[in-house]
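K.L.:
Predicted coordinates and the sequence they were generated for:
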Amino acid sequence: MVAVGARCVCGRPLAVVTRPKLDDGTPFPTSCYLTSPEAVKAVSHIEAEGVMAQYGQMLAEDVQLKAAYERAHEMYLAFRHALAERLGDDETYIEGISAGGMPVRVKCLHALLAQTLVMGSGVNPIGDLTLDRISKEFDPRVCRCSLKPVTTQDDQPEYNEESEA
């Protein structure tokens, strides 16, 4: 890990920035890595619902969305390249490879959401759509780190503060 790229309002990491090459020399193209357990869980829920296929279809049908997704890919590459140069890392082995299936498909919403959290909304349209879609379960502006989920009668999560007994 190089830095915390996005934090919860309480200060805990939501996403981190990682080196293009790990200390042991292993290539690691995922420069923006989602670390928040709440975010990981929320994204896993919508991935299980088949949202990636829906987003892939949207990319195939919407020229503007596809162009914005390609720009997100280029931004990811530029971000990692600048990081590699600053750290003295060699990234030629992953040149042109970003994350999450960019620029042609949707493969990992966790990586795409991490890019949105690290680089901001408006950079990755699929990351933005993902954040909107999971907003009831995860919102970076709402701290749920100290909240304990409980299930209601209709199986919808609610959050109550953990008691400090």
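P.N.:
Received, thanks. Numbers count the residues shown, from 1 in each chain.
K.L.:
Could you use CA atoms for every contact and neighbour count after this?
P.N.:
OK.
K.L.:
how about residue 98, what does it touch?
P.N.:
Residue 98 sits next to 29-30, 73, 76-77 when contact means Cα atoms under 8 Å, 6 or more residues apart in numbering.
K.L.:
Would you mind giving the residues you listed as a markdown table with neighbour count and distance to residue 43 added?
P.N.:
Rendered in a markdown table, the data for the contacts of residue 98 read as follows (neighbours: other Cα atoms under 10 Å; distance: Cα to Cα, whole Å):
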| residue | neighbour count | distance to residue 43 |
| --- | --- | --- |
| 29 | 22 | 20 |
| 30 | 23 | 17 |
| 73 | 25 | 20 |
| 76 | 25 | 20 |
| 77 | 20 | 23 |
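K.L.:
In addition, the following structure is provided for comparison:
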Amino acid sequence: MDDRAVVALQLGRCPRALLRVARRCPHGAPAVTEQAPYDDAGEPFPTSYYVTCPHLVSGLARIEAAGGVERWTGEVERDPALRVSLERAERLQRELRRLAAAGRTGVDGGASFDLGVGGSSRTGSLKCLHAHAAFALARPGYELGERIIAELDPLWPARCCMNAYDPAPMSAILETSRHQWREGSRRLDAAATDSRLHERLIAEVELVQEELARRVGQTFGLEELARAYGESDRWVGEVVAERAPPGFRPQDLSIAQDAGFHLFSRAAYDFEP
């Protein structure tokens, strides 16, 4: 199986903006990939290096879920050496992105070239620990990333994650999520015409969003997930409005269902392999 196929299995989707494998685990499987600044459609990819190893993804997500992003942001504020380390990495990230683009800009006109590690727009404000760990694994010597990695115990699993890959559990998870989103569709339809459901549904939607954010950590840097999340949010806002939205379009509900299913299946794959 070639690297691209392995990465697709690790991510549960076809990889985009993939340039090469930048770091492998001790078992030989891809662990970190180097990314182009733009995909084939010209959409920006927010960071140069991306964690694909399911073991690393899950471990880093647990650190984030325990408040790791805020904690490490605080460490950067207090420790001048960490801040210098971050500033150097972000300068290198910008250079790498411009070099890889080879003069090409995407739909954002090159605006994303100025983003830091993980797509951060302000030095010192961390967004995604996965991106900082990926940078350190691909380019050893990045102190902040290496200190984040040091919290992973063990850093690598005793057996390769991909040796244990079995599509059967994933199929069951996806079937469960399909059922849940079909039920969600029915309830959204009801809420569009029954004002009594509005307040309760809004509260539940917020809880679901919080849970997805917790389970996926701060890894919504994938633009297609961000767009899907936005579409779902937009449509849910419409159907729970005080009055049913004019010109009700079933295809809009389908967009929201697809968006939600995409997010749910991504979370299920990452954290319940």
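P.N.:
That came through fine. In this text the structure is predicted, and so the values were computed from the model without any measurement.
K.L.:
Overlay them and tell me the TM-score.
P.N.:
Here the TM-score of the superposed chains, computed with TM-score structural alignment, normalised by the length of the first structure as the reference length, equals 0.77; 142 aligned residues with a Cα RMSD of 2.1 Å.
K.L.:
Can you show me which of the contacts of residue 98 of the first structure carry over to the second structure?
P.N.:
Of those, the ones still in contact in the second structure (both residues aligned by TM-score structural alignment, their matches' Cα atoms under 8 Å) are 30, 73, 76-77.
K.L.:
Just flag the most distant two among the residues you listed.
P.N.:
30 and 73 (12.0 Å; Cα to Cα).
K.L.:
Can you check which residues contact both of those two?
P.N.:
98-99.
K.L.:
Now, the contacts of residue 98 of the first structure that are in helices?
P.N.:
Here DSSP state H is the test, and the contacts of residue 98 of the first structure give 73, 76-77 as lying in helices.
K.L.:
can you pull out the helices in the stretch 151-273 of the second structure?
P.N.:
Counting by DSSP state H, counting those that start in this stretch, the stretch 151-273 of the second structure has these helices, from start to end: 167-191, 198-216, 223-239, 250-271.
K.L.:
ok, now which ones touch residue 142 of the second structure?
P.N.:
Neighbouring residues of residue 142 of the second structure by Cα under 8 Å, 6+ apart: 85-86, 89, 135-136.
K.L.:
Over to residue 17 of the first structure?
P.N.:
By Cα under 8 Å, 6+ apart, residue 17 of the first structure lies in contact with 1-5, 31-33, 118.
K.L.:
Include secondary structure and neighbour count when you put those into JSON lines, please.
P.N.:
Formatted as JSON lines, the contacts of residue 17 of the first structure follow (DSSP: H, G, I helix; E, B strand; the rest coil; neighbours: other Cα atoms under 10 Å):
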{"residue": "1", "secondary structure": "coil", "neighbour count": "14"}
{"residue": "2", "secondary structure": "coil", "neighbour count": "11"}
{"residue": "3", "secondary structure": "strand", "neighbour count": "12"}
{"residue": "4", "secondary structure": "strand", "neighbour count": "18"}
{"residue": "5", "secondary structure": "strand", "neighbour count": "21"}
{"residue": "31", "secondary structure": "coil", "neighbour count": "29"}
{"residue": "32", "secondary structure": "strand", "neighbour count": "31"}
{"residue": "33", "secondary structure": "strand", "neighbour count": "24"}
{"residue": "118", "secondary structure": "helix", "neighbour count": "21"}
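K.L.:
for the ones in helices among the contacts of residue 98 of the first structure, which one is nearest residue 15 of the first structure?
P.N.:
Taking Cα to Cα as the measure, residue 15 of the first structure sits nearest to residue 76 out of those, at 14.5 Å.
K.L.:
Tabulate the helices of the stretch 151-273 of the second structure in CSV, adding columns for mean neighbour count.
P.N.:
Converted to CSV, the helices of the stretch 151-273 of the second structure look like this (neighbours: other Cα atoms under 10 Å):
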stretch, mean neighbour count
helix 167-191, 15
helix 198-216, 15
helix 223-239, 17
helix 250-271, 18
